[in-house]
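Visitor: sharing a sequence plus its predicted fold:
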Amino acid sequence: VGHGPATEEIDSDRQTVFTRLDRAMARRGLVEGLRRELLRADLHLTVPEYLVVTALVTLSGLAIGYLISRFWVSALVLAIGSALLPIIYVRWRQRRRVTAFNNQLESVLSLVVAAMRAGYSLLQSFDYVSRRLPDPAATHFARVVREVTLGLSMSDALENLLARTQSEDMELIVTAISIHDEVGGNLTVILDTVTHTIRERVRIKQEIRSLTSMQRGSAYILVALPFIVTGVLFVLSPDYMMRLFEPGPTLCIPFAALVCMALGFVLTRRIMDIEV
C-alpha cells in the first residue's frame, strides 16, 4: 500500500513522456496514418507506445530465436515473424470491430428511425443510439455527437465515422443522409429502405461465410503450415536449412516457394470473396 503514490507517479511520468513524443511526431506529420489504424482497432495506445511494444516483441523474438538455436539466421527469421505479430493483431482487431459494427447497423437504423418518428432530430437520434447500444456502435456515434457539438458539420462528422469504420454498409447510410441534405425528402422512409437493404446484405453474407468456412480454413492452414515446418527445422537443424540459402541455384527455391504460396493464397481468397 505504501508504494501506491510512487507507482502512480511513475505511471504519470511515463504517460507524460509518451504523450509528448506523440505530439512532437504529430506536428511533423509522421504518425497520422498509424494513429488512424490504432483508432480503428480501438487500441488505447499512443503511436510511441505502439512502436515501443513492437520493438520489444521483435527483440524478444530475436533473443528467443538465438537462445534456442544459437544461430543468427534463425534468430533473424523469428525476429521478423515477431515484428509482424503487432501488425497482425491490429488488423485482427480492426476486422473484428468492423464486423461487430456492421452487425449492429440494423439495430442502429431501427433506433434512429423510431427516434426520428418520435420527434427527435438526427443528432438527437445518434445520441440516443450511443446510450442504448453497446460498443462499438455506442463509441462511434458518441464521437459523432461530440464532434458536431464542438462545431463540426454533420456531413464531416459522418465522413470521419466512415473513415474510422471502413464499412460499406455505413457508406450506404452516409450517402443516403447526404442525398437527403441536398435534395430533401422523408429521411425516415429513406432509412427504412436502407435498413431493409442492409438486413438482406447481412443475411446473405452470413450464409456465404458459412458455406465457405471450410475453404477459408484450408487456405489459412496451407499457408501457415510451410512457415511452421520451416521454423521448426530452423530451430532443430539450422545447418541443414541454411543449405537452401547458400549462393547458387538452390537460393531460388525459398523465394519461388514464397511467391507460389502468396499467389495461391491470393487466388483462394479471390475465389471465396463474393461481393454482395
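Guide: Perfect, thanks for sending it. Small disclaimer: the values here were computed from a predicted structure and weren't measured.
Visitor: please count neighbours and contacts with C-alpha atoms only from this point.
Guide: Will do.
Visitor: how many residues are close by residue 12?
Guide: By other Cα atoms under 10 Å, the residues close to residue 12 number 11.
Visitor: the helix or strand containing it - contacts with which helices or strands?
Guide: Assigned by DSSP states H and E, residue 12 belongs to helix 4-27. Applying 3 or more Cα pairs under 8 Å, 6 or more residues apart in numbering; DSSP states H and E, we find helix 4-27 packed against helix 47-69.
Visitor: ok, and here's another one to check against it:
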Amino acid sequence: MGDLGLFLVLLFFAVLFISQALLLPVAGRKAKHGELASRLKQAQKKLDDESLSLLQEYYLKEMTPVERKLIKISLFEKIKKMLDLAGMSISLSKLLGWTFIISVLVGLTSIALGHLWYLTLALFFGVWILVYLYVQSRITKRLQKFEEQFPEGLDIIKRVLQAGQPINQAFREVGEEMPEPLGIEFRKTFNLLNFGYDMRLAILQMVERTPTVSMLAFSSAVILQKETGGNLTENLDKVSKVLRARFKLSRKIKTLSAEARLSSWILVLSPFALYLLTLVINPEQANLLITDPRGISAISFGIISLAIGALWIRKIINIKV
C-alpha cells in the first residue's frame, strides 16, 4: 500500500507539471523587458508623495476591510495582484476561503479512504496548486487577448489625436469602442484622468494592471512625450507597426513550433496510453507495475525523466519575442 501511495503521488504531480510545462504561450506573458521597465520605474520615482498616496488609495478603494488587512502580507498581496491580472471578479477572501474548504474536504476524504499521510498531504496542497495554475492560465489568456487588441486600440488613439482631440478623449473612445479586456482598462484610465489624476499616475496604474510588452511600449511613448515633447501621433504609429510585426512573428513562431509541440505531447503521453492499453489487453502484466517494488521504482524513474524532458522541450521551443 505504501508503494502504491507513493506511485499515485508521483503520478499526480507528474501529470500536473508535465501538462503545464507543455503549455507554451507565445504571447500574453507578463513583460520582463529590463530597459522599458527601468524607464517606467524612473518615471514613478519622479511622482511626489501625494500622487503615490492617491495611487495607493485608488488601489485600496474597491477592497473589503478583510482584504485590506490581508494584503499587508506580501504573499496575499501577490495573490490579489494575480486576481486583478486574471480579470477575475471573485474577491481575495472568497478565493482563499473556498480553496481552503475544498482542500480540507479532499484531505478528509483521503483520510476516510485510508490513504497514507503523505498522499493526503499531497492532495491537500494539490488543490492549492490547481487553483494557482488555473489563475495563471486566466492571466495568460487575458494578457494575450489584450495584446491582440492593442494595435487596433492604438489606431483609434491616432485617429482621435489627428482629429485634434486631447488624449483623454482618445482613452474614452478606446474604452467605448473596444471590447474587454482592452476597453475596460482604457475606461478605468479615462476615469482616473477625468477625476484629475496626473497622466503619468494614470498610465503607471494601467501598467500595473496589464504588464505586457505592448503596454510598456505605449506607456513609455506617452510618458516620454509628456516629459520631453514631440509628436505623439507619429510615435504611436511607430509603436503600432512594431507591435504588429512582433505579434506577426509570434504567430509565425507558434505555427512553426506546432509540430514540435505535438510531438512532445505524443512522447509524454504515450507511456500512459501504453499502460492503459496493456491494462485492457493483459491486466495481470499491467498490475505488476504497481504491485512489484521494481515496477514502482521503474515508474518513478520514468515519471521524473518525463518531467525533466518536458521542461527541456519547453526551454527549446518557447522562443521569446
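Guide: Great, that's in hand. No experiment lies behind these values; they were computed from the predicted model shown.
Visitor: any idea what the TM-score comes out to?
Guide: Remark: TM-score between the superposed chains equals 0.76 [TM-score structural alignment, normalised by the length of the first structure]; 247 aligned residues with a Cα RMSD of 3.3 Å.
Visitor: which residues of the first structure fall in helices?
Guide: Applying DSSP state H to the first structure gives helices spanning 4-27, 32-40, 47-69, 72-117, 122-132, 137-149, 154-165, 168-183, 187-211, 213-236, 238-242, 252-272.
Visitor: next, the buried residues of the third one.
Guide: Buried residues in helix 47-69 of the first structure, counting neighbours by 16 or more other Cα atoms under 10 Å, are found at 47-50, 54-55, 57-66, 69.
Visitor: same question for stretch 114-122 of the first structure.
Guide: 115, 116, 122.
Visitor: what span of the second structure is that stretch aligned with?
Guide: With TM-score structural alignment applied, stretch 114-122 of the first structure matches the range 159-167 in the second structure.
Visitor: and the matching stretch, how far apart are its ends?
Guide: Distance between the two ends of stretch 159-167 of the second structure: 11 Å, counting by Cα to Cα, to the nearest Å.
Visitor: quick check, central residue of the second structure?
Guide: residue 139 (3.3 Å; Cα atoms, centre = their mean).
Visitor: grab the nearest non-local neighbour of it.
Guide: residue 86 (4.0 Å; Cα to Cα, 6 or more residues apart in numbering).
Visitor: quick one: that neighbour from residue 80 of the second structure, how far?
Guide: Computed as Cα to Cα, the residue 86 of the second structure to residue 80 of the second structure distance reads 10 Å.
Visitor: the two - which one has more neighbours?
Guide: Using other Cα under 10 Å as the criterion, residue 86 of the second structure and residue 80 rank with residue 86 on top: 22 against 19.
Visitor: what lines up against that one once you look at the first structure?
Guide: With TM-score structural alignment as the criterion, residue 86 of the second structure lines up with residue 41 in the first structure.
Visitor: residues contacting the residue lying closest to residue 49 of the first structure once chain neighbours are set aside?
Guide: Once flanking residues are discounted, residue 49 of the first structure sits nearest to residue 18: 6.5 Å by Cα to Cα, 6+ apart. Contact analysis of residue 18 of the first structure by Cα atoms under 8 Å, 6 or more residues apart in numbering lists 46, 48, 49.
Visitor: then residue 164 of the first structure?
Guide: The contact partners of residue 164 of the first structure, by Cα under 8 Å, 6+ apart, come to 36, 39, 40.
Visitor: among these, who's most crowded?
Guide: Neighbour counts for the contacts of residue 164 of the first structure, by other Cα under 10 Å, peak at residue 40, which reaches 21 neighbours.
Visitor: state the distance from the nearest residue to that one once chain neighbours are set aside to residue 98 of the first structure.
Guide: For residue 40 of the first structure, ignoring the flanking residues on the chain, the nearest one in space by Cα to Cα, 6+ apart is residue 164 at 5.3 Å. As judged by Cα to Cα, residue 164 of the first structure and residue 98 of the first structure stand 9 Å apart.
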